[in-house]
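>>> Below are the sequence and a predicted model; questions follow.
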Amino acid sequence: MIFDDEIELLGRLLSTKAYIVGGCVRNRLMGLDVSDVDVASAALPKEVIEKASPAFSGVLVNERLGTVKLTSKNSGSVYEHTTFRVDSYPKSGRHLPKAVRFTSNLEEDALRRDFTVNALYFEPQSKTVIDPTGGTEDIQKKLLRAADSPEKVFGEDGLRIMRLARFSAELGFSPEEKTFAAAKNNVRLLADVSKDRIWPELEKIFASSEKYPTVSGDNAVKRGLEVLEKLGALRVLFPNFSANEGYLAALEAMPHLAKEARLAALFTSQDDKDVFAYLSDLRCPKCLKEQTANLIALAKTAVKTREDAAAVILKSEKLWKEVALLKRHVTGDVNGADILEKQFSYMSENELPFDVKGLFVTGNDLIKLKIAKDKRSAALKKLLCRVAVDKGLNSREKQLQLLLEEV
C-alpha cells in the first residue's frame, strides 16, 4: 500500500519509528476497507512539521493534543500524526483531557486508547504489528475489550459508551463482560458529553449495516441500539424512552428501512411530546429532524381507504415507501401499508399526477373561474386528491368540470 511507503519515509525523516495506528490497522487485519490513516510516533508536533517538510506539508491541528495534519507532496494522501501521549481527564465524562503529557513510550500511548482492537500499531519498515494490549486476539474472538482498566476507560470519557455500541454494530463484535459492566456503571457520564459529539456516533450506528456489510450483517443497527438500551444509554440520551413493543418492532424493522428512516423508526412508538423534545435536543441536520417528524406523523396517520392513502402519498411522494414500511413493521398497521402500496401502484400505472403541477388545469383557469385567491391552493389540492383515486378524472375537461362545481 502506498501509505506504508510514505509512513516509512516519514519515520526516516523524523529519525524515529512512525507507526500506522488504530482502526486502520484493525481493518487491515480484518480485511476491511481503510479510509482514514492515523499515524503516531514520539516526535513532537513542531518537530514533525519541520522534519517532514521535504515530503509532506504539515499543518498544526492541535498543539496541546500533539496533532498534525500531513499531506504527501507526492500522492496527495492525508495523514493525521499524533505524538505518543498520556492523558489525564476530569471526573466528568466530557471527552476532552484536562492534562496531556507527551511520551516516547508506545505502551503508554496504547493505554490512552478506548479498546484493544483500536490500540494496534503497524510498523511499515518491518511489516510488524505491535500489540501492547491484546487487540489481535480480541479481533479473533470478536470482542470489544477496554484497552486499560474498564472503569478508567469509561470514567475518563463518556463518549466511549457510544463508541462501544457503534463498534459493536459496525464490526459485529460483542462487548467483553467487564467492559460492558464498566460502561453501564458509568452511563450517567453521557449526560456530560457535548451533544455535538453524540449525534455523529448515533448517526454511524444507524448507518452501520452499510459500513462493513461483510462482517456487520443485516442486524448491525439492531445490535448497536440493543447495546445502548441494555447499558441504559437510551434513557440518558432520551429521558422517558420506553423499550416497549414498538421499540422491539423497530429493531427488527431496521434492515428493511433506508438509513434516513431509522431514526423515525426508533421514535415512532414513543410519546409525541417526548419525540418533539428528543428531536429538538439532537444536533442532527434540520432537514433530517423535519423528515423524521413527518415520517412519524404519517406512520401514525390512519389509512383505511384509498382516499386516505392518496392523501399520505401526495403529502410525501418520496417518503411514502418508508411510511408503508413503518406501518408494516413498526406500528403493525399491515392493512394500511397494503392500501398505500396498492394506491401508489394505481397512480403510477395510470400516470396520475403526484402534485398540482401534473394537473391539466392551472392557476389561470382558477382566475378565469373567479375562484377567490385565498381558496385557489385548497381547490387545486382537493382536485388532485380526487384525480389520484379516479383515473377517469385525468383530463382537462373533467378537471374543469370539477372546478366549476366548486364555484
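Great, that's in hand.
>>> Only C-alpha atoms from now on, for both contacts and neighbour counts.
Noted.
>>> all strands for the stretch 101-250 of the chain, in order.
With strands called from DSSP state E, counting those that start in this stretch, the stretch 101-250 of the chain shows them at 121-123, 128-130, 143-144, 174-175.
>>> could those strands be laid out in CSV, adding mean neighbour count and distance to Val193?
Below are the strands of the stretch 101-250 of the chain laid out as CSV (neighbours: other C-alpha atoms under 10 Å; distance: least, C-alpha to C-alpha, whole Å):
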stretch, mean neighbour count, distance to Val193
strand 121-123, 22, 28
strand 128-130, 16, 32
strand 143-144, 24, 21
strand 174-175, 20, 21
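>>> now those in CSV, with distance to Pro285?
Shown next, in CSV, are those (distance: least, C-alpha to C-alpha, whole Å):
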stretch, distance to Pro285
strand 121-123, 36
strand 128-130, 40
strand 143-144, 30
strand 174-175, 30
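>>> alright, now check it against this:
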Amino acid sequence: MLKKLIQTLRRKRPHAPPRSTPAVLNARQHNLARDRISRNAVNVVERLQKAGYQAYAVGGCVRDLMLDFDPKDFDIATSATPEQVRAEFRNARIIGRRFKLVHVHFGREIIEVATFRANHPEIDDEDNPQQSSRHESGRILRDNVYGSLEDDAQRRDFTINALYYDPVTERILDYAHGVPDIRNRQIRLIGDPTQRYQEDPVRMLRAVRFAAKLDFDLERHTAEPIQRLAPLLRDIPSARLFDEVLKLFLSGYAEHTFELLLQYDLFAPLFPAAGAALRQQPDYAGKLIRQALINTDDRIEQGKPVTPAFLFAALLWPALPARVLRLQEQGMPPIPAMQEAAHSLIVEQCQRTAVPKRFTIPIREIWDMQERLPRRQGKRADLLLENPRFRAGYDFLLLRESAGEQTDGLGDWWTDYQEVSDSERRQMIRDLSSKEKEDSSGAPRKRRRGGNRRRRGPRSDGSAPSGE
C-alpha cells in the first residue's frame, strides 16, 4: 500500500516542462577559449561528430573555464551509445554498471564519454522488482536510460553543470539557465529539490562541495530540504561515501566545506561519533577539527602531500578520549585502553564510510603515538624518533595542543629534542628524570656518590591528556 501511495504521489507531482530550445551563446558572447580545452577532448568531439553523432564538452570543465579555473578533467556527452563510442576508438573501454561510461585513453589523460541520459520512469515494473531502477525511498539504483540532448540537460544535477560546449562551432548551449547562475554565483538544482535529493542523496554533499569550491551561495529552494533529508545519507553505500569525503576535504577548501556541512546537518551522518563529540564539547572538538582542515588546505595550496589517514585521525579524535577514559576507569592500562577504544571507533566509522585498511592502520598508529610520546625515559625517546610514524604522531600532538589540550610542554620538548645534539639530548633526558623525582618527592633528592652512573627514573603513567 505504501509503495502504491508513493507511486500515486509521484504521478501527481507537477514537473516543469523540458526546455527544448536552449539559450545559445556564440564565441563573442562568452569567455571560454577553445585553446584551453584539452586537445584530446577536442579530438574525441570531432571524431564523434564526423561519425554522425552529437558530441559536446559538458559539465564541470565548461563551468570552470567560464570561471577562469583550470579544469581537473574533461567530460564529453554524446548521442552515441557506449558500444558505439568504443567502436570509434581503439583506446576506449566501457566501465561501470550503475552508470555506463566510456574511458578513452590518451597516455596518462583519460577523456570520459557519457551517452545522453533521460529521466527515469516514475513507476517501475512491479512484476520484475529486481529490474527496478529506484529504491523505495526514491534513490536511483541504475542510470542507463538513454535519451536526447534535451533530456540529458534536464536530468543533470545543477544548472551550472548543464552547459554544453561545442569546440567546433565554439558555441555554448544552456538549457537550464546555468550561465545566469554562474554570473549570480549561486548553486541551483534542476527540478524539484526534494525529489532530486531522494533520487541521489549524495547531491546534498555535491551542493555543499560546489558552494565551498566556487564560493557560491546555495539558492533558497535548493538549500531548504537539506537538513530534513540529511538522514538519507545513511542509505548510501559506505564505499561511495568514503570517496565523497575525500572530495569534500582533500580539494583545498576543507575548512569552508566543514562549516557548510555543520550548517546543513550533513556532518553527523558522515561522522556520527565525531558529530556527538562536537555537540558535547563544541569548543575543543571544533577547534581541533578546524585547525586540522586549515592545515590540510595550506598543504594543498603549497603543493605538499596530504594523507587521508591524518585527516580521519583528526576528524575522529574528539570522540576517542572519552572512550579511553571509560576503559581506564574499568581498570584497563592506558595503552591497551587506547588500542581498544581506537579499534571500536574505527569499526563504527567504517560502517558509515568504508575507510580502507591502508588508512585505518596508520590512523591507529598516530593515535597510539599520543600515548607513547609522554614516555621519554632512557632510550625510549630515541626509539620513538626512529619510529616511521613519529613525524605524524608529533604533528598530531602539536595539533592537539593548538586546540587547547594541556600537555605540560610536551610538544616543545619534542621540538627541541629533534633539533639538539646527542649530548644535549642526554642532558634533556637527565633533566626530565630529575624533574620527575622532584615532582614525586616534593623536593630535590641529593645525588648519591658515584653518581656518574645514571639511574632509571620512576615509571610514568604515560597517560595522554584527554582534552576534556
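Right, received. Where do you want to start? From a predicted model like this one, the values you see are computed outputs, not experimental measurements.
>>> Would you give the TM-score for this superposition?
The TM-score (TM-score structural alignment, normalised by the length of structure 1) is 0.73; 349 aligned residues with a C-alpha RMSD of 3.7 Å.
>>> Ser57 of structure 1 is nearest to which of the strands of the stretch 101-250 of structure 1?
Nearest to Ser57 of structure 1, of all the strands of the stretch 101-250 of structure 1, is strand 121-123, at 21.7 Å by C-alpha to C-alpha.
>>> which strands and helices sit next to that closest one?
Helices and strands touching strand 121-123 of structure 1, by 3 or more C-alpha pairs under 8 Å, 6 or more residues apart in numbering; DSSP states H and E, are strand 19-21, strand 128-130.
>>> before we move on, the earlier item: select, out of the strands of the stretch 101-250 of structure 1, the one closest to Val330 of structure 1.
Judged by C-alpha to C-alpha, the one of the strands of the stretch 101-250 of structure 1 that comes nearest to Val330 of structure 1 is strand 174-175, at 26.0 Å.
>>> Report the mean distance between that closest one and its aligned residues in structure 2.
Following superposition, strand 174-175 of structure 1 is found to deviate from structure 2 by 2.6 Å on average (mean C-alpha distance after the TM-score superposition for structure 1).
>>> From the rest of the structure, what touches that strand?
142-145, 164, 168 (C-alpha atoms under 8 Å, 6 or more residues apart in numbering).
>>> hmm, try it at 10 Å
Here strand 174-175 of structure 1 makes contact (C-alpha atoms under 10 Å, 6 or more residues apart in numbering) with 115, 141-146, 164-165, 167-168, 180-181, 183, 223-224, 227.
>>> which stretch of helix or strand covers Ile110 of structure 2?
strand 109-115 (DSSP states H and E).
>>> Flag every buried residue along that strand.
110-115 (16 or more other C-alpha atoms under 10 Å).
>>> Give the aligned range of stretch 192-211 of structure 2 in structure 1.
Mapping stretch 192-211 of structure 2 onto structure 1 (TM-score structural alignment) gives residues 149-168.
>>> how long is the matching stretch from one end to the other?
One end of stretch 149-168 of structure 1 sits 19 Å from the other (C-alpha to C-alpha, to the nearest Å).
>>> Buried ones in that stretch, by neighbour count?
Under the neighbour-count criterion of 16+ other C-alpha under 10 Å, stretch 149-168 of structure 1 has 150-168 buried.
>>> Check stretch 222-241 of structure 1 too.
Within stretch 222-241 of structure 1, the residues scored as buried using 16+ other C-alpha under 10 Å are 222-229, 231-238, 241.
>>> how about the residue nearest to Glu63 of structure 1 when sequence neighbours are not counted, what does it touch?
Nearest residue to Glu63 of structure 1 in three dimensions, chain neighbours excluded: Pro45, at 6.5 Å (C-alpha to C-alpha, 6 or more residues apart in numbering). By C-alpha under 10 Å, 6+ apart, the residues touching Pro45 of structure 1 are 58-69, 81-83.
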